[in-house]
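A.B. asks: pasting the structure only:
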């Protein structure tokens, strides 16, 4: 029996645990550094059909209909003149059982956690050292306990400490010169937007996204604002929780975003946006990185959660087939999605009025061009 240690109880770690538990030849354990899995309610995520298809393999289609939503389109708006630019039909990639889905992050995490026996998750396990000199991989934890495993799967997020430990050097994500402000809204914030679609509003050096997260009339709001921060500000985690900082970000947003939207925001949180600058390859053939620990994308293609799921499934298949070429097959796809995410970021944040005008005309044409949609979205959604 092969022992598999999964470091991190996020989306990717819990998902691959659900896949691996089906195989009696594996003994799996998830090691989470916190004292519980983060089940904070409210904030939403988007899941495109490439990940829904994989989630359905472990019963995701059984989640209550009222706890998720299936938007048909992305409506693009201009924050400058408050008018609709065009709309993109994302339901074109749907099938009867597999549909573009929005929901609370809590709903997905809770589903993944509840699908696992409680005994498979060990809490308060912070990795301090990894030893490859023994026959098996030895993992040491902060509480002076240790385990040995045949396979080590690292899925402890964007700021993965375990990745730095195996690399024997500190690997930090790069600040993307942007602040994300996330909030919830209990009803459609303005009459102009269609509450059944994803509303993406483009402004000068910022964009906002509003979308339903269930069929109870609740919405997720997120705004990405370009903002330079000093090195000292980036390490001051209390800064992003302070009321003064949040108010300053809201003030910046108020120049372009309707006050009717801002006054209805609840559960507001701010955080700096970090991304990966390159892909790290573990030298040990039985050690793997998945989720944001593998690569963190800019949040402008809504592929963070979907790629975490997709990546975990690819690793699962490689383990099942005893194929250790996992990283080699993933690099090209990661680079493609990263490029498109960065390109979206540039397009969404254009500040020059003339260039923005030209962009809007081009977008109106391209969203109706089937060849472009298949090339730009289909390669990601349909894998």
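C.D. replies: Yes, it's here. Worth saying up front: this structure is predicted, and the values here are computed from it rather than measured. Numbers count the residues shown, from 1 in each chain.
A.B. asks: going by C-alpha atoms from here, please, whenever you check contacts or count neighbours.
C.D. replies: Will do.
A.B. asks: part of a helix, is residue 244?
C.D. replies: Yes - using DSSP: H, G, I helix; E, B strand; the rest coil, the assignment for residue 244 is a helix.
A.B. asks: ok, it to residue 270 distance?
C.D. replies: 11 Å (Cα to Cα, to the nearest Å).
A.B. asks: can you check residue 327 too?
C.D. replies: Per Cα to Cα, residue 327 is found 33 Å from residue 270.
A.B. asks: quick one on the thing from earlier: comparing residue 244 and residue 270, which residue is more hemmed in?
C.D. replies: residue 270 (22 against 11; other Cα atoms under 10 Å).
A.B. asks: quick one: that one is in a strand?
C.D. replies: Yes - under three-state DSSP, residue 270 falls within a strand.
A.B. asks: which ones are touching it?
C.D. replies: 179, 180, 181, 182, 240, 241, 246 (Cα atoms under 8 Å, 6 or more residues apart in numbering).
A.B. asks: next, the one to line up against it:
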């Protein structure tokens, strides 16, 4: 059996794929990336990087240059229509967790990681659309692209997102499950907000809870001059063409975004009035069903990130868990390179990561409930969350120790 670290192919040049490539490179493990999109593709929207993610980026030497490009903060404050604080939820804190939370444009993170990839000399092949696995043995994988060309590698890793093609090669029946709701979001100038005169210290980010639901506003650039706003709406599932049609119908989305405008406090109404129609977008909430295995029977095809465990963005852990996958998986590969048996190591890692993701999904489901309209929230049994919950389990994970320990437990040494 040849080593899985001999020649690694990564399908997907997103957060998980590029982080994996950088961590592999740092340990001297060769890899190549294959990306379906062209180099001119520009993604939209913003994301949250919590302390567990920033700790990884710091170890990779990326955080220091990345941090000024985003907006750092600690808490999401929950307010009611009377501007009273009803709860708070820590998304980061240097004092408590080592790092504040960082919110930044998704393209900013991807561009920065792409720069690091190029600087490291890691090969990236754009416009390469993965098709299927041709054959797999205990020594490697032959795989094909849609143009009928084939390649061979010792280990094929799919980081190709929630609608992963690589996942179908492992579990063809595993399909993303729609959660029944979409996020409608936009961006507008902070200067357009009418701050409550009686509350000059009104906080941002904020989640305003009212009868129609929850309306979130958060700065998303370094200066805090641009505000992201988003709310959740119940909506029937669409096929791919249907989602595309809805995404293009900006007038309809804006109307949905501003629904029940008079039921919101004036600060939210001012946000609704300030939205440039062209910025309105949607994010359908999908989950990937829990997979007991993230790898093929031979162990030479593996999926990471959203391909393995996509969750809605409510807890801000999508990118963070993808980073954890990539970083911890590289630790496993480094141990295998030292002589540990591959399949047993892979099985131990999968069980560790599945347990971790189970906790994140439970938290996400809990936070999803808080975004619903008041009448829907009142129908549900609400568990304790927010300021009463210890979040060190989420933000202060020692990935090196935990990964190495899970291997020691598996092998008895």
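C.D. replies: Nice, I can see it. Quick caveat, the model's predicted, so the values are computed rather than measured.
A.B. asks: and the TM-score between these chains?
C.D. replies: The TM-score (TM-score structural alignment, normalised by the length of the first structure) is 0.86; 369 aligned residues with a Cα RMSD of 3.0 Å.
A.B. asks: for the one residue sitting closest to the centre of the first structure, which non-adjacent residue is closest in space?
C.D. replies: Nearest to the geometric centre of the first structure sits residue 304, at 2.6 Å (Cα atoms, centre = their mean). Once flanking residues are discounted, residue 304 of the first structure sits nearest to residue 297: 6.5 Å by Cα to Cα, 6 or more residues apart in numbering.
A.B. asks: residue in the second structure paired with that neighbour?
C.D. replies: The pairwise alignment with the second structure assigns residue 297 of the first structure to residue 311, based on TM-score structural alignment.
A.B. asks: what do you get for residue 131 of the first structure?
C.D. replies: So residue 131 of the first structure corresponds to residue 134, using TM-score structural alignment.
A.B. asks: in the second structure, what residues pair with the lengthiest helix in the first structure?
C.D. replies: Looking across the first structure with DSSP state H, the single longest helix is helix 326-348. Using TM-score structural alignment, helix 326-348 of the first structure lines up with residues 349-371 of the second structure.
A.B. asks: how far does that stretch sit from its chain's centre?
C.D. replies: The chain centre lies 12 Å from the centre of stretch 349-371 of the second structure; the measure is Cα atoms, centre = their mean, to the nearest Å.
A.B. asks: which residues make contact with that stretch from outside it?
C.D. replies: Under the criterion Cα under 8 Å, 6+ apart, residues 209, 213-215, 231-232, 292-294, 309, 311-315, 317, 321, 325, 329, 332, 377, 380, 382-383, 385, 394, 403, 406-407 lie in contact with stretch 349-371 of the second structure.
A.B. asks: out of these, which are buried?
C.D. replies: Buried by 16 or more other Cα atoms under 10 Å: 209, 213-215, 231-232, 293-294, 309, 311-315, 317, 321, 325, 329, 332, 377, 394, 403, 406-407, out of those.
A.B. asks: I'd like the distance between the residue nearest to the centre of the first structure and residue 278 of the first structure.
C.D. replies: Taking Cα to Cα, one finds residue 304 of the first structure at 16 Å from residue 278 of the first structure.
A.B. asks: got it, and residue 119 of the first structure?
C.D. replies: Residue 119 of the first structure sits 35 Å away from residue 278 of the first structure, going by Cα to Cα.
A.B. asks: at which residues are the helices of the stretch 201-350 of the second structure located?
C.D. replies: All helices of the stretch 201-350 of the second structure, identified by DSSP state H, counting those that start in this stretch, fall at 240-248, 250-257, 266-274, 306-309, 318-337, 342-370.
A.B. asks: winner for burial among the ones you listed?
C.D. replies: helix 306-309 (a mean of 26; mean count of other Cα atoms under 10 Å).
A.B. asks: read off where the strand ranked longest in the first structure ends up in the second structure.
C.D. replies: In the first structure, with assignment by DSSP state E, the single longest strand is strand 174-185. On the second structure, the counterpart of strand 174-185 of the first structure by TM-score structural alignment is residues 177-188.
A.B. asks: check the fit of that stretch onto the first structure and give the mean distance.
C.D. replies: Mean deviation of stretch 177-188 of the second structure relative to the first structure after superposition (mean Cα distance after the TM-score superposition for the first structure): 1.4 Å.
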